[in-house]
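Q: Dropping a prediction and its sequence here:
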Amino acid sequence: MSDSNGRKDLRMPDDGEVFAVVTNMLGANRVQVRCMDGTERTARIPGRMQKRIWIREDDVVLVEPWDWQDEKADVVWRYEKQDADQLRREGHIRQ
């Protein structure tokens, strides 16, 4: 699913989802993230992702902030390094 100049169609945020960069690993399946809406949040890695996807500091992820507690969120997607670079080039993520 890439075109002639190497651009891939990437998963974009749905309603209520925000791009975020992992800033700190907290342990117990939790990470600290800096969201692109300007909020620092504690994000939870759901069980379906824990064993299949390794999340490290500086990874770009999609998070879904909790309705009832805005400083917390769930990680819903992790981007590969080249996909994250593409998002930065296209201006979706600022460092």
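A: Everything's here; your move.
Q: Every contact and neighbour count from this point should use C-alpha atoms.
A: Noted.
Q: where exactly do the helices run in this structure?
A: 47-50, 81-89 (DSSP state H).
Q: Buried ones in stretch 80-94, by neighbour count?
A: Buried residues in stretch 80-94, counted by 16 or more other CA atoms under 10 Å: 83-84, 86-87, 93.
Q: re the thing from before, can you check which of the helices of the chain gets nearest to Leu10?
A: helix 81-89 (7.2 Å; CA to CA).
Q: isn't Lys72 right next to Ala43, touching?
A: Yes - applying CA atoms under 8 Å, one finds Lys72 in contact with Ala43, separated by 5.6 Å.
Q: Which one's more surrounded, these two?
A: Neighbour tally, Lys72 and Ala43, criterion other CA atoms under 10 Å: the higher count belongs to Ala43, 26 against 19.
Q: Use this one as the comparison:
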Amino acid sequence: MGETLSKPQPKDVPVPESKTQVICVVSQLIGANYVRALCVDDQVRVLRIPGKFRKKVWIAPLDVVLAELWAEVSDRGDIVYKYSKDERKKLIEYGYLDPGLIERAGGTV
């Protein structure tokens, strides 16, 4: 009764809550606090590392991040969360992240 057929929500793992949020895999560090990332919708986007992450969270190639897209431009956005390796496994398990995306970005699962 009242069951839904949507994807199960992983506990304590942030997932995209709106259509302006997307999960991406960092493919290249551009410089000046910007990265190039391949997103789950197969688009390459340029993401900005906000000031609160610059010195506290190290962003490297093949990291999985949650990005908030800019309203004006759809191919740019801000990084709002960096997933750990355990969280990455949960995203794959629950179907939010395709392991092939990490391989296409240049790495292995």
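A: Structure's in. What do you need? Nothing here was measured: the structure is a model prediction, and the numbers come from that model.
Q: Fetch the TM-score of the aligned pair.
A: Put the two chains on top of each other and the TM-score (TM-score structural alignment, normalised by the length of structure 1) is 0.86; 89 aligned residues with a CA RMSD of 1.3 Å.
Q: For Leu62 of structure 1, which of the helices of structure 1 is the nearest?
A: Leu62 of structure 1 lies closest, by CA to CA, to one member of the helices of structure 1: helix 81-89, at 11.0 Å.
Q: what does that closest one rub up against?
A: Residues from elsewhere that reach helix 81-89 of structure 1, judged by CA atoms under 8 Å, 6 or more residues apart in numbering: 7-8, 10, 59-60, 93-94.
Q: Could you dump these into CSV with distance to Ala20 of structure 1 added?
A: CSV is the format used below for the contacts of helix 81-89 of structure 1 (distance: CA to CA, whole Å):
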residue, distance to Ala20 of structure 1
Arg7, 21
Lys8, 19
Leu10, 15
Asp59, 8
Val60, 6
Ile93, 8
Arg94, 10
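Q: So which of those is surrounded by the most neighbours?
A: Ranked by neighbour count (other CA under 10 Å), the contacts of helix 81-89 of structure 1 have Val60 at the top, with 27 neighbours.
Q: In contact with the residue mapped onto that one from structure 2, which residues?
A: Matched by TM-score structural alignment, Val60 of structure 1 corresponds to Val64 in structure 2. By CA under 8 Å, 6+ apart, the residues touching Val64 of structure 2 are 23-26, 82-84, 88.
Q: biggest strand in structure 2 by residues?
A: strand 21-31 (DSSP state E).
Q: Distance of the aligned partner of Val15 of structure 2 in structure 1 relative to Leu26 of structure 1?
A: Mapped onto structure 1 by TM-score structural alignment, Val15 of structure 2 lines up with Met12. Noted for Met12 of structure 1: a distance of 26 Å to Leu26 of structure 1, by CA to CA, to the nearest Å.
Q: same question, Gln69 of structure 1
A: 18 Å.
Q: Neighbour count for those two, which is higher?
A: Comparing Gln69 of structure 1 with Leu26 by other CA under 10 Å, the one with more neighbours is Leu26, at 12 against 9.
Q: I'd say the more buried one and Gln32 touch.
A: Yes - with contact defined as CA under 8 Å, Leu26 of structure 1 and Gln32 form a contacting pair (6.7 Å).
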